[in-house]
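let's see this in three dimensions:
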Amino acid sequence: MKKASLTRGRPRSFDREAALAQMTELFWRQGYDATSVADLTESIGVNTPSLYAAFGNKEKAYCEAVDYYRHNEGQRVWENVEAQTSARDAVATMLQTSAEEFTRSNKPRGCMVVLGALSMADSNAAIVKRMKGYRAEARAKLVAKIQSGIENGELPDTADAESIAGFYDSVQLGMAVRARDGASRQELKQTAELALRSWEMVTSHQG
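Okay, the predicted model is just below:
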């Protein structure tokens, strides 16, 4: 990973956006707890006072990095989902695009929002809560697509949008973990395909 071109000891005299992108990849790859302040300063080439002057503290830097990830790295999945007009296509797109995004060769594997806080210490409760909120937002988008499918007659009116979304959301979360463990893109696409074969059974379940 190429380091941002910065000068140590000169707060705010560097490309802040490049530094944020650098820290995002570091947090994404290592997680919050495993990334030290020393790791961050080494990554972006400044000293600790300069890091704090630019980003506040480690927690604030992490939260800003997650927002950067959501808007610059993780948005493709949900942009593609939003473009679909049927509930099934929305779910299929979410899973297939996730398989691609979680296994890019030039980026850390998996999803920062899914993996970032799973192993955090209890002392980081505020960050854990924030990350849970982001995951809930994503699940709500899926619920909305499925509910739309119920309302327009694509799915039976007895279908439970929350349960269906919960099932496929769980598949996606598992894919993120498997990607981090080294699963190939093809393996994740196979997982997505198997999950989609259950569509009729899952959507016919009464809530």
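
okay, CA-based contacts and neighbour counts for the rest of this
Fine.

remind me, longest helix of the chain?
Within the chain, and with DSSP state H defining each element, the longest helix by residue count is helix 125-151.

could you say what helices and strands the helix or strand where A21 lies packs with?
When elements are assigned from DSSP states H and E, A21 belongs to helix 16-30. With contacts defined as 3 or more Cα pairs under 8 Å, 6 or more residues apart in numbering; DSSP states H and E, helix 16-30 has these neighbours: helix 37-44, helix 58-72.

what angle do the longest helix of the chain and helix 58-72 make?
What separates the directions of helix 125-151 and helix 58-72 is an angle of 20 degrees, with axes from the mean of the first three to the mean of the last three Cα atoms, to 10 degrees.

now do helix 125-151: distance to the chain's middle.
With Cα atoms, centre = their mean, to the nearest Å as the basis, the distance from the averaged C-alpha position of helix 125-151 to the chain average is 12 Å.

buried residues, that helix. List them.
Buried residues in helix 125-151, counted by 16 or more other Cα atoms under 10 Å: 127-128, 131-132, 134, 139-143, 145-150.

repeat for stretch 53-72
In stretch 53-72, residues buried by neighbour count (16+ other Cα under 10 Å) are 54-55, 58, 61-70.

now do that stretch: everything it contacts.
Stretch 53-72 is touched from outside by 11-12, 16, 20-21, 23-24, 27, 32, 37, 51-52, 112-113, 127, with contacts defined as Cα atoms under 8 Å, 6 or more residues apart in numbering.

next, the second sequence, to be compared with the first:
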Amino acid sequence: MNVSYMSRMEMTAETQRDQRPRGRPRAFDTDAALDRAIGVFSVRGYHGTAISDLSDAMELTPGSIYKAFKDKRGILLAAFDRYRLVRSTKLKAAIAPFPLGRDKVGAALRFYAEAAHGELGQCGCLVVATAAELAVSDPIVAERVSVAHATNEAVMKDCILLGQSDGSIPAGIDAADTARALLCLLQGMRIVGKTGRNRAEMIVVADVAMKLLD
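From the prediction side, this is the model:
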């Protein structure tokens, strides 16, 4: 067998190796798995959640979990990011149909009220739960919580400023201070919702909160 023929064989073998799939593809829906993890963390909290709880909920073996997320903290961070993306998208969709700034604030308050009663309310908010457990001790988590709060506060401020420009909210209201107060109220609604409040009670809270804009 001559050298040139050997070279062609080696090149062919090398090409075939390059065309082989590099590693097995992840055989599960990451977003769906994280959505289930969100439910566990929101109800049980970070410290109250075991890998076995996550394995059962996410329908993954512990080995698959460790391979995809490294550890429980890795799952939490990924679940937190997923939660923020989903909730932010839904909030924007909830306020989008309303042209006036005042109505946008009202829609945002009702959006939170609807998440703060019944079974969904008892599940709680992952941002609130994570802030309470880890924001003091974990700088990376603290930064994520801070960004989440700042983002929601900015949404409320923008709605108030819009309302002042379109005349639906008095010009004398301090937009920044009122947005911060509304943020605290919104997060408080999610905490109170954990105790099993009904829809009527939480909608009334949203209605009363609108008086901050008078």
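
re earlier: and the helix or strand just after the longest helix of the first structure with helix 125-151, angle?
For helix 125-151 of the first structure, the succeeding helix or strand toward the C-terminus, using DSSP H and E, is helix 161-180. With the same axes, to 10 degrees defining the directions, helix 161-180 of the first structure sits at 130 degrees from helix 125-151.

mind giving me the packing neighbours of helix 161-180 of the first structure?
In this structure, helix 161-180 of the first structure packs against helix 87-101, helix 112-115, helix 125-151, helix 185-197, with contacts taken as 3+ Cα pairs under 8 Å, 6+ apart.

would you reformat these as a markdown table and include distance to N80 of the first structure?
A markdown table is the format used below for these (distance: least, Cα to Cα, whole Å):
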| stretch | distance to N80 of the first structure |
| --- | --- |
| helix 87-101 | 7 |
| helix 112-115 | 18 |
| helix 125-151 | 12 |
| helix 185-197 | 16 |
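
and for the alignment partner in the second structure of Q186 of the first structure, the neighbour number?
Residue correspondence to the second structure (TM-score structural alignment): Q186 of the first structure is matched to A200. A200 of the second structure has 11 neighbouring residues, counting by other Cα atoms under 10 Å.

what sits against L91 of the second structure?
A108, F111.

what lines up with it in the first structure?
Taking TM-score structural alignment as the alignment basis, one finds that L91 of the second structure is matched in the first structure by V77.

so that match versus T97 of the first structure, what's the distance?
6 Å (Cα to Cα, to the nearest Å).

what do you get for E82 of the first structure?
Here the distance between E82 of the first structure and T97 of the first structure works out to 12 Å (Cα to Cα).

do the same with R70 of the first structure
Here the criterion is Cα to Cα. By it, R70 of the first structure lies 15 Å from T97 of the first structure.

residues in contact with stretch 179-188 of the first structure?
Outside stretch 179-188 of the first structure, the residues within contact range by Cα under 8 Å, 6+ apart are A99, E100, F102, T103, R109, G110, M175, R178.

which of those residues has the largest number of neighbours?
Neighbour counts for these, by other Cα under 10 Å, peak at G110, which reaches 29 neighbours.

dump the contacts of stretch 179-188 of the first structure into a markdown table; add distance to L196 of the first structure as well.
Rendered in a markdown table, the data for those read as follows (distance: Cα to Cα, whole Å):
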| residue | distance to L196 of the first structure |
| --- | --- |
| A99 | 14 |
| E100 | 16 |
| F102 | 18 |
| T103 | 20 |
| R109 | 23 |
| G110 | 20 |
| M175 | 14 |
| R178 | 18 |
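
closest to E193 of the first structure out of those?
The shortest separation between E193 of the first structure and any of the contacts of stretch 179-188 of the first structure is 10.7 Å, and it belongs to A99 (by Cα to Cα).

dump the residue contacts of that closest one.
Taking Cα under 8 Å, 6+ apart as the contact definition, A99 of the first structure lies against M175, R185, Q186, L188, K189, A192.

alright, that wraps it up for me.
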